[in-house]
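S.K.: following is a predicted model, sequence given first.
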Amino acid sequence: MNELLELLSFGFFRNALIAAVLTSIIAGIVGSYIVARRTVFISGGITHASFGGMGIAYFLGFPPFAGAAVFAILSAIGIEWSSNKVGLREDSSIAILWSLGMAIGILFVFLTPGYTPNLMGFLFGDILTVKVSDLLWLSAIGLICILLIKLFYPVILSVAFDSEFASVSKMPVQTIKYVSAIIVAISIVLSIKVMGIILVLSLFTIPASAANLFAKDLKKMMYFSVLISVIGSVTGLLVAYYLDLPSGATIIFTLTILYMLLRIKKLF
């Protein structure tokens, strides 16, 4: 216990712990919506496409995560628009943006003059480098997610499970889809600092899938997902620190073990 208290005296670890909790709240809420709508791979496309924005931002001398946010939002809107207006199959647009974003990112990072940034931090994240400004952004998007669910839950529920019924009922289905796509995009970009591009999709999928084993109601699913995500993320962070392991990979490994244990419990 004394060792843990001593660990909490370090500012970087406190920031990492708070980031793990805030990211878990966001991932629990947004991830439940993603899993309920069965749009996990849309999120994967947005995640990998955002790397293109990072590469362009580095090349132009802008903050990389600002570029990632712009690219992620445009990709999210592009996927929704192309599938609804152009008639392009959703899986095709995801595949195109997924590979195009990664290719653009790699090319522009390579073309950036001078020092070539370490891609490992972008691909796998580093929660121990989280700053207070990152925590403020995570808090803001977490609060927005909570407010949207509280204010528009019936509409969000209808769109998530039966968008055709929602359309017939004159609900603003397209507006909800575009707004939710933007929220998903921003949530993913903010979580990249913690988990990295490669692993962040798992953070938004595993806790929600585990919660879905025991809860079919979307609101309960979100509660369980947040709880599972917090437990797995904090435990994974502590294990990573004490064993000197990569934090992102350890958190995902811990969440996967937790999911398997819950799956076994469900079976028996």
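M.R.: Everything's here; your move.
S.K.: when you work out contacts or count neighbours from here on, use the C-alpha atoms and nothing else.
M.R.: Will do.
S.K.: residue contacts, the spatially most central residue of the chain?
M.R.: Nearest to the geometric centre of the chain sits residue 188, at 3.4 Å (Cα atoms, centre = their mean). Residues counted as contacts of residue 188 (Cα atoms under 8 Å, 6 or more residues apart in numbering) are 43, 47, 200, 201.
S.K.: gap between the last one and residue 59?
M.R.: Spatial separation of residue 201 from residue 59 under the definition Cα to Cα, to the nearest Å is 26 Å.
S.K.: which one's more surrounded, those two?
M.R.: A count of neighbours by other Cα atoms under 10 Å puts residue 201 above the other of residue 201 and residue 59, at 25 against 18.
S.K.: so that one touches residue 47, yeah?
M.R.: Yes. Using Cα atoms under 8 Å, residue 201 is in contact with residue 47, at 7.4 Å.
S.K.: now do the helices in this structure.
M.R.: Assigned by DSSP state H, the helices in the chain fall at 2-8, 11-37, 40-60, 64-81, 90-111, 119-124, 132-161, 163-168, 173-211, 218-243, 247-267.
S.K.: and the ones you listed, which is most packed in?
M.R.: Ranked by mean neighbour count, the helices of the chain are led by helix 40-60 with a mean of 26 (mean count of other Cα atoms under 10 Å).
S.K.: alongside the first one, take a look at this:
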Amino acid sequence: MTPIDFILEPLQYEFMVRAIMTTTIAAVVCALLSCWLVLTGWSLMGDAVSHAVLPGVVLAYLVGAPFALGALIFGFLAVALIGAIRDTSRVKEDAAIGIVFTTLFALGLVLISVTPSQTDLTHIVFGNILGVSDADLLQIAALAAIAFAVLMVKRRDLTLYAFDPTHAHAIGLSPRFLGALLLGLLALTSVVALQVVGVILVVAMLIIPGATAYLLTNRFHRMLIIAPVLSAVCSVTGILLSYWMDAASGGLVILVQGSAFALAYLFSPTHGLLVHGAGRRRRPARRSPAPATASGSAAGL
């Protein structure tokens, strides 16, 4: 078997092709959103929303509704609860996030444990990339297309909001609306990635690509290119590795993305730890001028 045949062997199976397509779609839209999440410092909010959708998915299963509908409702509910606790009490935002997402996540685990089901609902927690159906693929593609379109249309406003909300307000934009829009897109994107890597690993797809691109460039428009491309490549690599290693697909996708971040952290030409450390070692230290002596001063004069 040639190396090309070895690489292309997984593509002979329809479920592998669906898995690669689904993961790539989710990886691209998550990576785009992660660029704004990294800039605004909302990584913990992404963790909260991705975990809070679990009870919505279980309740949607109980009433026979689409999983995405229940996840969206509870994603927006989590955002509203966090905002209400933050604005109407002395509790700060980070504490409000921790309270809401852990409580809702625990509710989801309890619902899974008491719900009689012919479907293994633990796939919601850990993901089931290889079990994605054609209907799931269409649903994920539709939601991802909506999130992608909104991000592209509002990218300038969202970028200004991320860098300087005060200036955005001064030129007539509404920071409150843009913040709510970003949170809504976060809930929608969490639903997109939910069936790919599960509730637990969604947050990694929403943070790692943007953080990696942030280390590789100082230009935001380049981040919007680097993050999706890198995330898609890592996702396909992780899926193929899961086939050859017979290991968990979702875990390997995130592991490959984490490895890419580690390489950028160490070897990035702009912000790499080893590159900058070597530059500092090569740079000669400044010497303080020697104190002038009386004879030296006279000679200079």
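M.R.: Great, that's in hand. Fair warning: this is a prediction, and the values are worked out from it, not measured in the lab.
S.K.: among the contacts of residue 188 of the first structure, which pair sits farthest apart?
M.R.: Between any two of these, the greatest separation by Cα to Cα is 9.6 Å, found for 43 and 200.
S.K.: circling back to that earlier point, need the counterpart of the residue nearest to the centre of the first structure in the second structure.
M.R.: Alignment note (TM-score structural alignment): residue 188 of the first structure maps to residue 190 of the second structure.
S.K.: next: residue 177 of the first structure.
M.R.: Aligned by TM-score structural alignment, residue 177 of the first structure pairs with residue 179 of the second structure.
S.K.: what's the answer for residue 200 of the first structure, then?
M.R.: Using TM-score structural alignment, residue 200 of the first structure pairs with residue 202 in the second structure.
S.K.: contact partners for its match?
M.R.: 47, 50, 190, 193, 194.
S.K.: would you confirm that the last one contacts residue 124?
M.R.: Right, the one you point to is residue 194 of the second structure. Yes. Taking Cα under 8 Å as the definition, residue 194 of the second structure is a contact partner of residue 124 at 7.0 Å.
S.K.: make CSV out of the contacts of residue 202 of the second structure and add distance to residue 95 of the second structure.
M.R.: Shown next, in CSV, are the contacts of residue 202 of the second structure (distance: Cα to Cα, whole Å):
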residue, distance to residue 95 of the second structure
47, 13
50, 17
190, 21
193, 25
194, 24
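S.K.: let me know the closest of these to residue 19 of the second structure.
M.R.: The closest of the contacts of residue 202 of the second structure to residue 19 of the second structure turns out to be residue 193 (Cα to Cα; 12.1 Å).
S.K.: thinking that closest one is in contact with residue 24, fair?
M.R.: No. Using Cα under 8 Å, residue 193 of the second structure is not in contact with residue 24, being 10.1 Å away.
S.K.: stretch 141-152 of the second structure corresponds to what range in the first structure?
M.R.: Against the first structure, the aligned range for stretch 141-152 of the second structure is residues 139-150 (TM-score structural alignment).
S.K.: superposed on the second structure, what's the mean shift for that stretch?
M.R.: Mean deviation of stretch 139-150 of the first structure relative to the second structure after superposition (mean Cα distance after the TM-score superposition for the first structure): 3.0 Å.
S.K.: and stretch 26-40 of the first structure, which stretch of the second structure?
M.R.: By TM-score structural alignment, stretch 26-40 of the first structure lines up with residues 29-43 in the second structure.
S.K.: what do we get in the second structure for residue 7 of the first structure?
M.R.: Counting by TM-score structural alignment, the partner of residue 7 of the first structure is residue 10.
S.K.: leaving out the residues flanking it, which one is nearest to that match?
M.R.: Nearest non-adjacent residue to residue 10 of the second structure, counting by Cα to Cα, 6 or more residues apart in numbering: residue 16, 6.2 Å away.
S.K.: ok, now residue 242 of the second structure?
M.R.: Distance criterion Cα to Cα, 6+ apart; nearest residue to residue 242 of the second structure, sequence neighbours excluded, is residue 249 at 5.0 Å.
S.K.: residues contacting the aligned partner of that neighbour in the first structure?
M.R.: Counting by TM-score structural alignment, residue 249 of the second structure corresponds to residue 247 in the first structure. By Cα under 8 Å, 6+ apart, residue 247 of the first structure lies in contact with 126, 127, 195, 236, 237, 240, 241.
S.K.: for residue 247 of the first structure, give its distance to residue 129 of the first structure.
M.R.: 11 Å.
S.K.: same question for residue 179 of the first structure.
M.R.: Going from residue 179 of the first structure to residue 129 of the first structure by Cα to Cα gives 30 Å.
S.K.: now do residue 59 of the first structure
M.R.: Per Cα to Cα, residue 59 of the first structure is found 22 Å from residue 129 of the first structure.
S.K.: same check, this time on residue 17 of the first structure
M.R.: Residue 17 of the first structure is 11 Å from residue 129 of the first structure, by Cα to Cα.
S.K.: ditto for residue 16 of the first structure
M.R.: Distance from residue 16 of the first structure to residue 129 of the first structure, by Cα to Cα: 8 Å.
S.K.: then residue 148 of the first structure?
M.R.: 30 Å.
S.K.: which residue is the nearest non-sequential neighbour of residue 45 of the first structure?
M.R.: residue 98 is the one closest to residue 45 of the first structure (Cα to Cα, 6+ apart), at 4.5 Å.
S.K.: ok, the nearest residue to residue 28 of the first structure once chain neighbours are set aside - contacts?
M.R.: In space, and not counting its chain neighbours, residue 28 of the first structure is closest to residue 226: 4.2 Å by Cα to Cα, 6+ apart. With contacts defined as Cα under 8 Å, 6+ apart, residue 226 of the first structure is in contact with 24, 25, 26, 27, 28, 29, 207.
S.K.: make CSV out of those and add distance to residue 158 of the first structure.
M.R.: As requested, the contacts of residue 226 of the first structure are exported to CSV (distance: Cα to Cα, whole Å):
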residue, distance to residue 158 of the first structure
24, 24
25, 22
26, 21
27, 20
28, 19
29, 16
207, 22
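S.K.: which one of the residues you listed is nearest to residue 268 of the first structure?
M.R.: Taking Cα to Cα as the measure, residue 268 of the first structure lies nearest residue 207 of the contacts of residue 226 of the first structure, at 19.9 Å.
S.K.: not counting sequence-adjacent ones, nearest residue to that closest one?
M.R.: Per Cα to Cα, 6+ apart, closest to residue 207 of the first structure is residue 225, 4.9 Å.
S.K.: give the aligned equivalent of that neighbour in the second structure.
M.R.: Residue pairing (TM-score structural alignment): residue 225 of the first structure is matched to residue 227 of the second structure.
S.K.: many thanks, we can stop here.
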